[in-house]
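S.K.: Need a 3D model of the following:
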Amino acid sequence: MISRIKRINAFITLGKFITDTTNEELIADWIDAAKSKNNWFTRGNVAMSLRAIATLYLNEEQLTAWAARYPEPASSQKIGVVMAGNIPAVGFHDALSVLISGHTLLVKPSSDDEMLIRALLNALTNIEPDFKKYIHFVERLNASDAYIATGSDNTARYFHYYFAKKPNIIRKNRTSVAVLTGNESTAELKGLGKDIFQYYGLGCRNVSKIYVPDGYDFTKLYESVEDMSGDYLNHHKYFNNYEYNKSIFLVNRVPHFDNGFLLITESKSLVSAISVLHYEKYVSLREVEALIAEDEDKIQCVVGIDEVNIPGILAPGSAQQPGLSDYADSVDTMAFLSAL
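M.R.: Okay, here's the model as predicted:
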């Protein structure tokens, strides 16, 4: 097993490699390769994701402190990881967790995000060649001793069936919500706009539904996000979704608000279509707290201002900035890996 300090130092060096301006041309090649495979992966979004990995995950102080919280496993195991591909490099945290723990990574990347994951792990092995025998891209995960799999609710049923005999973490669909009071500043509503729109709303940390007080006026929210329109009106896949959903609303006479690139409609459903934001009215914040508690296993994070007293609530604009300990589905991946 590679020593823990060598593992940590390799990842710290990878973080510095990503942000080193002398590597800009190579990183640009990564970004172009990712975009060529997935039209949702715009250059701006891929660059933003890589920057977040370098600064939020591979920061020396934070990475060292995070790894130190967990004991070394009794022995190195083969961990099969089925990665999602909804946003750029979304599976990197699982790869990092497996390798920092001292285990062998058997990775099955999503076809939507294979280029970035390969580029990052290839760069890691260039930095620390000893990692080569601990990283394997595979089509089948039969040789795994344990599994981490991320997918839809449907694929989760498949994962439960095939992976049930070995230790596993299986993640399903999740989404995020925001609780508004009407007292939000323009800056806070702009931050909420980022939580809604970043990565075109495709991430589990994207806000797809807002809870608003009865009689809420959406004008200020729309005015606060108006300057974001260019990024979405000019992206053909997003705009096609917007026009399709708008036509469905009009044909079916579904009441909705529309600012030309975001449709807002009342619905009890947590998950909304691309370009659509759901809202639900409330009378008291206690009512919202109860609704969120009921759907706890379907919600990744909750966004709101300080007066919304919900444990773990995130400030508007920070939903897409998870730290190392912000585990998907609130399942501690590192604790799982260290106990194997």
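S.K.: hey, let's count contacts and neighbours off CA atoms from now on
M.R.: Will do.
S.K.: Give me the most central residue, the protein.
M.R.: G203 (4.8 Å; Cα atoms, centre = their mean).
S.K.: give me every residue that touches S36.
M.R.: By Cα atoms under 8 Å, 6 or more residues apart in numbering, the contact set of S36 is empty.
S.K.: Next: A10.
M.R.: L124, I127, E128.
S.K.: Proceed likewise with the subsequent sequence, for comparison:
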Amino acid sequence: MKDVKSHIILIEQATKEWLQPDNADLKQAIERTVEEGLFSFEDIKFQIRSLKQKVDQGQISEWAKRAQLSEQVNAKGRKVLCLHAGNLPLVGFQDALGCVLSGANYYGKLSSKDPYLLASYLKILRAFEVENLKEYSTELSDFSDLNADKVLFAGSKESVDVVKERLVTLNAVTGSTDYIIRTAKFSMAYLENEDPQTLRDMIESVFRYGGKGCRSVAVIVSPYTLSKVKCHFTDYVEEFWLKNPQHQKPTPKLAYQFAYNKAINRDQAWLDDFLIQATDEFPSDDFTLHWVQGDVSTLKALKAKFGEAVQTVYSSGNPIEGTSTEWLSTAQSPNLWWQPDGIEVISSIIKK
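M.R.: This is a model prediction of the structure:
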């Protein structure tokens, strides 16, 4: 591999090239993804636009700087198997980028739910002769006898043991393989303002990608009642949700929940297969938002109650004392170096 500084510059150049509007491979990947109904064009466009903005801001070199990458601090020669999730378009991009930046030998198991978009990025890295890009495939069996030094995995807590057993069976890992596992399910937000931009940020944080991402807000705590902001959710549904059929999923379980809420006189809003309800219960179902009227102490209590299931806490106003928070406006467009489950990707790969 080239010296670390040249390596970082090469990856930055390749990534910028990948994000160019005339990239035929990326265009084809987008078209196939939409044609097969994997993700909506709007969601893909949003993700790519966000990534391009971060890359154009110089965040690749900044991330490398923050991780203190150097000739002395890197993961050269280490074999890292990235098991990429597929719940969002390009959700595996950060792991892939962090791995190749670190200097580790990248092996990527692509999700069958998102097989084209990330592959188009890896293809251009190979074209730029990024030497530590080793192998990628949608078949886990292609990594038999890899004996990986580290495994990066993002998914449900329930699937962790199954994945580990499969890796052992394939000899893809050894007894000393280090697992870097992220399993958070959803995020929370504290909404203290109701100005138009804040409300727009709130809507985006809830509905983008159908609310499926771990950064997607599933619980909102606010001094305001649900009734006061219902109309803003309805406006969004009319403007965006109904125009994107990929977002509409049959959810009979939610219909039963809606009927139950109605029977107990719980405040709620049914938004074309998305249920918003006034409850502080754990949000275990997809396509739901739980609205809790309360203050900062209510938010902290719920975060403690939900534990490791919470990815991020967002604030629409001032940072919340005693709680790590991010701005609500960044919910679906984080910096490249954001830390899923509090884990710094590059540093975790470098760490012995």
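S.K.: Need the counterpart of the residue nearest to the centre of structure 1 in structure 2.
M.R.: Alignment note: G203 of structure 1 maps to G213 in structure 2; criterion TM-score structural alignment.
S.K.: same question, L96 of structure 1
M.R.: Using TM-score structural alignment, the partner of L96 of structure 1 in structure 2 is L97.
S.K.: again, but for V212 of structure 1
M.R.: Checking TM-score structural alignment: V212 of structure 1 goes with S222.
S.K.: neighbours around that match, how many?
M.R.: 21 (other Cα atoms under 10 Å).
S.K.: Go ahead and confirm A148 of structure 2 touches S176.
M.R.: No: with contact defined as Cα atoms under 8 Å, A148 of structure 2 does not count as touching S176 (9.1 Å).
S.K.: count of residues packed around D3 of structure 2?
M.R.: So D3 of structure 2, with other Cα under 10 Å, has 10 neighbours.
S.K.: The stretch 51-200 of structure 1: strands as residue ranges?
M.R.: 78-82, 104-108, 135-137, 146-150, 168-171, 175-179 (DSSP state E, counting those that start in this stretch).
S.K.: distance from the fourth one to structure 2 after superposition?
M.R.: Meaning strand 146-150 of structure 1. Using mean Cα distance after the TM-score superposition for structure 1, strand 146-150 of structure 1 ends up 1.1 Å from its aligned counterpart in structure 2, as a mean over the superposed pairs.
S.K.: which secondary structure elements does that strand contact?
M.R.: Applying 3 or more Cα pairs under 8 Å, 6 or more residues apart in numbering; DSSP states H and E, one finds that strand 146-150 of structure 1 contacts strand 78-82, helix 153-163, strand 168-171.
S.K.: Assumed the match of G203 of structure 1 was part of a helix.
M.R.: No: counting by DSSP: H, G, I helix; E, B strand; the rest coil, G213 of structure 2 falls outside a helix, being coil.
S.K.: I figured it was touching N87, is that so?
M.R.: Yes: if you go by Cα under 8 Å, G213 of structure 2 and N87 touch, sitting 6.8 Å apart.
S.K.: Mutual contacts of these two, please.
M.R.: Residues touching both G213 of structure 2 and N87 by Cα under 8 Å, 6+ apart: none at all.
S.K.: all strands of the stretch 201-340 of structure 1, in order?
M.R.: Using DSSP E, counting those that start in this stretch, strands in the stretch 201-340 of structure 1 cover 207-213, 257-258, 263-266, 276-282, 299-304.
S.K.: Let me know which of those is the nearest to H136 of structure 1.
M.R.: Of all those, strand 299-304 sits nearest to H136 of structure 1, with 29.6 Å by Cα to Cα.
S.K.: Mean deviation, the closest one versus structure 2?
M.R.: Looks like 1.5 Å for strand 299-304 of structure 1 (mean Cα distance after the TM-score superposition for structure 1).
S.K.: Can you give me the first-to-last residue distance of stretch 179-194 of structure 2?
M.R.: 42 Å (Cα to Cα, to the nearest Å).
S.K.: list the buried ones in that stretch?
M.R.: 179, 181-192 (16 or more other Cα atoms under 10 Å).
S.K.: Check stretch 325-340 of structure 1 too.
M.R.: A328, D329, T333, M334, F336, L337, S338.
S.K.: Output those residues in TSV; the columns should cover distance to I18 of structure 1.
M.R.: Shown next, in TSV, are the buried residues of stretch 325-340 of structure 1 (distance: Cα to Cα, whole Å):
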residue	distance to I18 of structure 1
A328	24
D329	28
T333	24
M334	24
F336	29
L337	26
S338	28
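S.K.: Among the residues you listed, which pair sits farthest apart?
M.R.: Most distant of the buried residues of stretch 325-340 of structure 1, by Cα to Cα, are D329 and S338, 18.2 Å apart.
S.K.: In space, what's closest to A154 of structure 2 - neighbours in sequence excluded?
M.R.: Leaving aside its sequence neighbours, A154 of structure 2 sits nearest to R182 (Cα to Cα, 6 or more residues apart in numbering; 4.7 Å).
S.K.: Which residue in structure 1 aligns with that neighbour?
M.R.: Per TM-score structural alignment, the equivalent position to R182 of structure 2 in structure 1 is R171.
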